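Enquirer: the following block contains a protein sequence and its predicted model.
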Amino acid sequence: MALKGDYTGIHAHGKAAEQLQPVDGEQQTRVKVYRRRWLMLLMYVLFSMSNNWQWMQYTIVGNVVRKYYNVDNFAVDWTSVIYMLASVPFIFPASLFISKKGLWLCLAVGSALNAAGTWLKAVEAAGAVARFWLLFAGQTLGAIAQAFMLPVPPALAFIWFGPKEVSTACSLGFFGYQIGVATSLLVNPLLVRDHENIEDIGHDIRVSAYGVAAAATAILLLILFFFRSRPPTPPSSAALDRANAAPDRMLSVVRRLLHMCNFLVLLSAFSLSYAVLNAFATLLNPVILTYYENGEEFAGTVGLVLIIGGTVGAVICGFILDRTRRFRETVLVVYTLFLASLAAFAVVVHLGNRALVYAVISVMGLASGGFIPVAMEFAAELTYPEPESVSAAFLTAAGQSAGVPVTLLHGWLLEAAGHGWAHAALCAQLAAGLLLTACVRPDLRRTRAYQRRPTTALVQ
């Protein structure tokens, strides 16, 4: 039996190419998972870390950037907002790359754009005159590169990993996203400091820019020479079914997804949660400063705890999904925890007890960070056999698009009506998302495909 796609041309010689064997008159597929799958995941995580380091690179040291480039708060804020906006129109072309051309080309284009953006900022930093527009152009390239990064985790997990580890692999794929932001929040203020002498600030910015550019270039070379789109042999019966399926037009895939009511309900719930998280994280600093005098450092630490909690939550949720396959129950639990911790934050932030704030933010991080990969995997289950990259693109585009107006509305409410009303609006939005999530039926199509055919996974 010849396999379609990248699995064609595997010949029956040696241990690396065991094919279909007759069992009781039927064909039993001997599928394999390869040790190199962890290398593929690691290269993606490094790319994600490099790209997301740049997301908050300038806003976290906004006072220094404003002083050096002689720009206002609005200009500096846009170095972060551009990441939410620029990726949206490019995320569907990126998912098309994955479906039609494979993971390698998608990540090669993304990492090339990422490296180009870092070197553009390095060239700007090396100039005798500070040019903010050139820095912003580099930041925009990085934002576009993010579109080629975001739909990858569920697709990479499905293509390279076995049924009992696919959700864990997807969750680990988001590890780089979280760690990139967290290390940027922690390290950038140490690299770029406020000095009386403008030239000293310029020196710090150059050192930071050169370091990020060197790392991005090394990651680009790793992906170009060592990354592979898929293994020689499929890792699961569901992946084999996908390989045997006739290629389909992207427009047809999109049309079918738009007619899946179950998926659209999850999409709406995800966009509400993602938008609330973006708004809360973006405006965390002014909220903390409202209740804690000279609390800039405290606000930064709270943001760091939120992100680290999200990293831990994502990994834990992925592990739980692989062991239980309880997608609906897991997503309901993390959504409920997110809502409860968001409401609790409105109470504890008034009390002046920093330990309580850290405790509540830790729970919020676990819940909100865990929700993202769980929703991605749940969407892949609901929409199988459609490509995971397309459902992930839908979720990401909806979340990013909703994040901008919700963040702007939250900021306006914060100034016009105060923190209480602004926070209540976020809680109401999250409660609506929880109700929508409860309406999603657990139609686990991909899990049924995993169980449809007896399989033997051989690790090598």
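Expert: Structure received.

Enquirer: C-alpha from now on. contacts and neighbour counts both.
Expert: Fine.

Enquirer: what sits against the nearest residue to P454 once chain neighbours are set aside?
Expert: Leaving aside its sequence neighbours, P454 sits nearest to Q28 (C-alpha to C-alpha, 6 or more residues apart in numbering; 6.1 Å). The contact partners of Q28, by C-alpha atoms under 8 Å, 6 or more residues apart in numbering, come to 20-22, 453-455.

Enquirer: neighbours around Q21, how many?
Expert: Residues lying near Q21 (other C-alpha atoms under 10 Å) number 13.

Enquirer: just checking, it touches Q27?
Expert: Yes - at 5.6 Å, Q21 and Q27 qualify as touching, with contact defined as C-alpha atoms under 8 Å.

Enquirer: thinking again about what came up before, which of the contacts of Q28 count as buried?
Expert: For the contacts of Q28, a neighbour count by 16 or more other C-alpha atoms under 10 Å gives the buried set as T455.

Enquirer: need the contacts of Q28 in TSV with distance to V254, can you?
Expert: Output for those, formatted as TSV (distance: C-alpha to C-alpha, whole Å):
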residue	distance to V254
L20	33
Q21	36
P22	37
R453	28
P454	31
T455	31
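
Enquirer: residues near A75, how many?
Expert: Neighbour count for A75, taken as other C-alpha under 10 Å: 18.

Enquirer: what about versus this one:
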Amino acid sequence: MEKGGALVGEGGHVTRLYRRRWLMVLLFSSYSLCNAFQWLQYGIISNIFIRYYGVSALAIDCLSMSYMLLYIPLIFPVTWLLDTRGLRIIALIGSGLNCLGAWIKTGSARPDLYPLTLCAQLICAAAQVFILGMPSHLASVWFSSTEVSTACSLGVFGNQLGVAVGFLLPPVLVPNIEDQDSLSSHIRIMFYGTAAVATLLFAMVILVCHGLSLRQTTLGVYVFSLVGMVVFTFTLDLGHLWIIFITAGCLGFFMTGYLPLGFEFAAELTHPESEGTSSGLLNVSAQVFGLIFTTAQGQILDRFGIQAGNIFLCCFLLIGAIITGFIRSDLRRQRANQEVAQAGALQYHTDLREMPTPLLASDP
């Protein structure tokens, strides 16, 4: 039961809600932004770095792919560390590795130091493993049950904004970019910039749609993502840049805005397992499918063109929407929180009734 700035839990135990919990989310979002920025900072202007380091396109692609490849083997020990040692050690290691990788990159800005750049990127990729699983766990530990979704969305927001900044800053800072790369980067900026805004807005969606089940909201956003992908696919060849920007923005709004909903729904379905475990498994599946779809999409683009590749993605989004429709809305964490709150409230009022009445001054 919430009482003022505290929570009354089982046995009347009072857990305070500290005001600095919002500062904690802000700090996490900040270094999550810094880490996400470094994911694609080389790939977005790959033609420049190919010439600068004198390496192949595959070598530059490896810098961004390292984030996906390193996540899969490291997530299991990191999840164990999160469950056994807590948020503090995870936050310190993640932010420390991110800072170290960034400084090494600064020292690797020489044409003969590509191996050092790769080493620095691997360090930042390792930091990502510590960072990505934190939002849902941070929200669960520091916030009340009515604030969990908002806090999780704020945590995810930092990562999405970092990706958008990663697409925006390199083209601005490095002027000699080919037109095709510039157009591609603008579309990606629109996608991820809108996605960052959507991450915050969907925190409000969860609150506004309190009467709907989390399953209905999740399914609705998934279906809109599918519709957005279909519209984007069949308007891409119309030759109007403003249409591409609008459809890419709408697609990013729903597709990446799905992230906080997915984290929250997974935490509800897998309770009492740790939020770090559920979010870690979700991120692992994202990395695995990301590698599979990136490879398959590249082959389809080379052989059949852009539209065929996008139709391929639409088909799998349709399959995902159908599967989501069959998921039961078993909100275990909410039910457990309500039971604990009710038990705590009952114990709290019982203790008040059983307290001895103080003697009056007129009593003998």
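Expert: That came through, no problem. Computed from a predicted model, the values in this text were never measured in an experiment.

Enquirer: TM value for the aligned chains?
Expert: Aligned and superposed, the two chains score 0.88 in TM-score terms (TM-score structural alignment, normalised by the length of the second structure); 338 aligned residues with a C-alpha RMSD of 2.1 Å.

Enquirer: still on that earlier bit, which one of the contacts of Q28 of the first structure is nearest G176 of the first structure?
Expert: T455 (31.6 Å; C-alpha to C-alpha).

Enquirer: in the first structure, what residue corresponds to M229 of the second structure?
Expert: Aligning on TM-score structural alignment places M229 of the second structure opposite L342 in the first structure.

Enquirer: from what I see, that match and C427 are in contact.
Expert: Yes - here L342 of the first structure reaches C427: they are 6.8 Å apart, a contact under C-alpha under 8 Å.

Enquirer: and the two? Which one has more around it.
Expert: More crowded of L342 of the first structure and C427, by other C-alpha under 10 Å: L342, with 24 against 21.

Enquirer: mean per-residue distance, the host helix or strand of that one versus the second structure.
Expert: Using DSSP states H and E, L342 of the first structure sits within helix 327-348. Superposing on the second structure and averaging over aligned pairs (mean C-alpha distance after the TM-score superposition for the first structure), helix 327-348 of the first structure comes out at 0.8 Å.

Enquirer: which residues touch that helix?
Expert: With C-alpha under 8 Å, 6+ apart as the test, helix 327-348 of the first structure has contacts from 317, 321, 356-357, 360-361, 363-364, 366-368, 370-371, 374-375, 377-378, 420, 423-424, 427, 430-431, 434, 437-438, 440-442.

Enquirer: of these, grab the buried ones for PyMOL.
Expert: Selection of the buried residues among the contacts of helix 327-348 of the first structure in PyMOL, burial being defined by 16+ other C-alpha under 10 Å:
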select buried, resi 317+321+356+357+360+361+363+364+366+367+368+370+371+374+375+377+378+423+427+430+431+434+437+438+440
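
Enquirer: before we move on, back to that, please flag which of the contacts of Q28 of the first structure sit within helices.
Expert: Cross-referencing the contacts of Q28 of the first structure against helices under DSSP state H gives no overlap.

Enquirer: pick the one among the contacts of Q28 of the first structure closest to P189 of the first structure.
Expert: For P189 of the first structure, the nearest member of the contacts of Q28 of the first structure is T455. The distance, counting by C-alpha to C-alpha, is 51.4 Å.

Enquirer: now do the contacts for that closest one.
Expert: Contacts for T455 of the first structure (C-alpha under 8 Å, 6+ apart) come out as 28-31, 236-237.

Enquirer: what range does stretch 142-151 of the second structure cover in the first structure?
Expert: Residues 160-169 of the first structure are matched to stretch 142-151 of the second structure when aligned by TM-score structural alignment.

Enquirer: would you mark the buried spots in that stretch?
Expert: Using 16+ other C-alpha under 10 Å as the test for burial, stretch 160-169 of the first structure gives 160-169.

Enquirer: again with stretch 79-89 of the second structure
Expert: Using 16+ other C-alpha under 10 Å as the test for burial, stretch 79-89 of the second structure gives 79, 81-83, 86-87.

Enquirer: that one aligns to what range in the first structure?
Expert: Counting by TM-score structural alignment, stretch 79-89 of the second structure corresponds to 95-105 in the first structure.

Enquirer: next one: the matching stretch to chain centre, how far?
Expert: What separates the centre of stretch 95-105 of the first structure from the centre of its chain is 17 Å, taken as C-alpha atoms, centre = their mean, to the nearest Å.

Enquirer: then stretch 7-14 of the second structure?
Expert: Its chain's average C-alpha position is 31 Å from that of stretch 7-14 of the second structure, according to C-alpha atoms, centre = their mean.

Enquirer: grab the nearest non-local neighbour of the aligned partner of A126 of the second structure in the first structure.
Expert: Aligned counterpart of A126 of the second structure in the first structure: I144 (TM-score structural alignment). Nearest residue to I144 of the first structure, sequence neighbours excluded (C-alpha to C-alpha, 6+ apart): S87, at 5.0 Å.

Enquirer: pretty sure that neighbour contacts L141?
Expert: No - the pair S87 of the first structure / L141 is not scored as a contact, 9.7 Å apart, by C-alpha under 8 Å.

Enquirer: show me which of those two is the more surrounded one.
Expert: The neighbour comparison of S87 of the first structure against L141 (other C-alpha under 10 Å) goes to S87, with 26 against 23.

Enquirer: element containing the more buried one, please.
Expert: If you go by DSSP H and E, S87 of the first structure is part of helix 73-101.

Enquirer: distance from that helix to the second structure after superposition?
Expert: Superposed on the second structure, helix 73-101 of the first structure shows a mean distance of 1.1 Å to its aligned residues (mean C-alpha distance after the TM-score superposition for the first structure).

Enquirer: now do the contacts for the closest residue to A112 of the first structure other than its chain neighbours.
Expert: Nearest in space to A112 of the first structure, with sequence neighbours left out and distances taken as C-alpha to C-alpha, 6+ apart, is L220 at 6.2 Å. The neighbourhood of L220 of the first structure, defined by C-alpha under 8 Å, 6+ apart, consists of 47, 108, 111-112, 115.

Enquirer: on the three-state scheme, the spatially most central residue of the second structure is what?
Expert: Centroid-nearest residue in the second structure, with C-alpha atoms, centre = their mean: V156, separated by 4.0 Å. Under the three-state scheme (DSSP: H, G, I helix; E, B strand; the rest coil), V156 of the second structure adopts helix.

Enquirer: same check, this time on the one 4 residues further on
Expert: Assigned by three-state DSSP, the conformation of Q160 of the second structure is helix.

Enquirer: run a quick neighbour tally on the alignment partner in the first structure of G252 of the second structure.
Expert: By TM-score structural alignment, G252 of the second structure lines up with G365 in the first structure. G365 of the first structure has 28 neighbours, counted by other C-alpha under 10 Å.

Enquirer: check the mean deviation of stretch 185-204 of the second structure from the first structure.
Expert: Using mean C-alpha distance after the TM-score superposition for the first structure, the mean distance for stretch 185-204 of the second structure is 1.3 Å.
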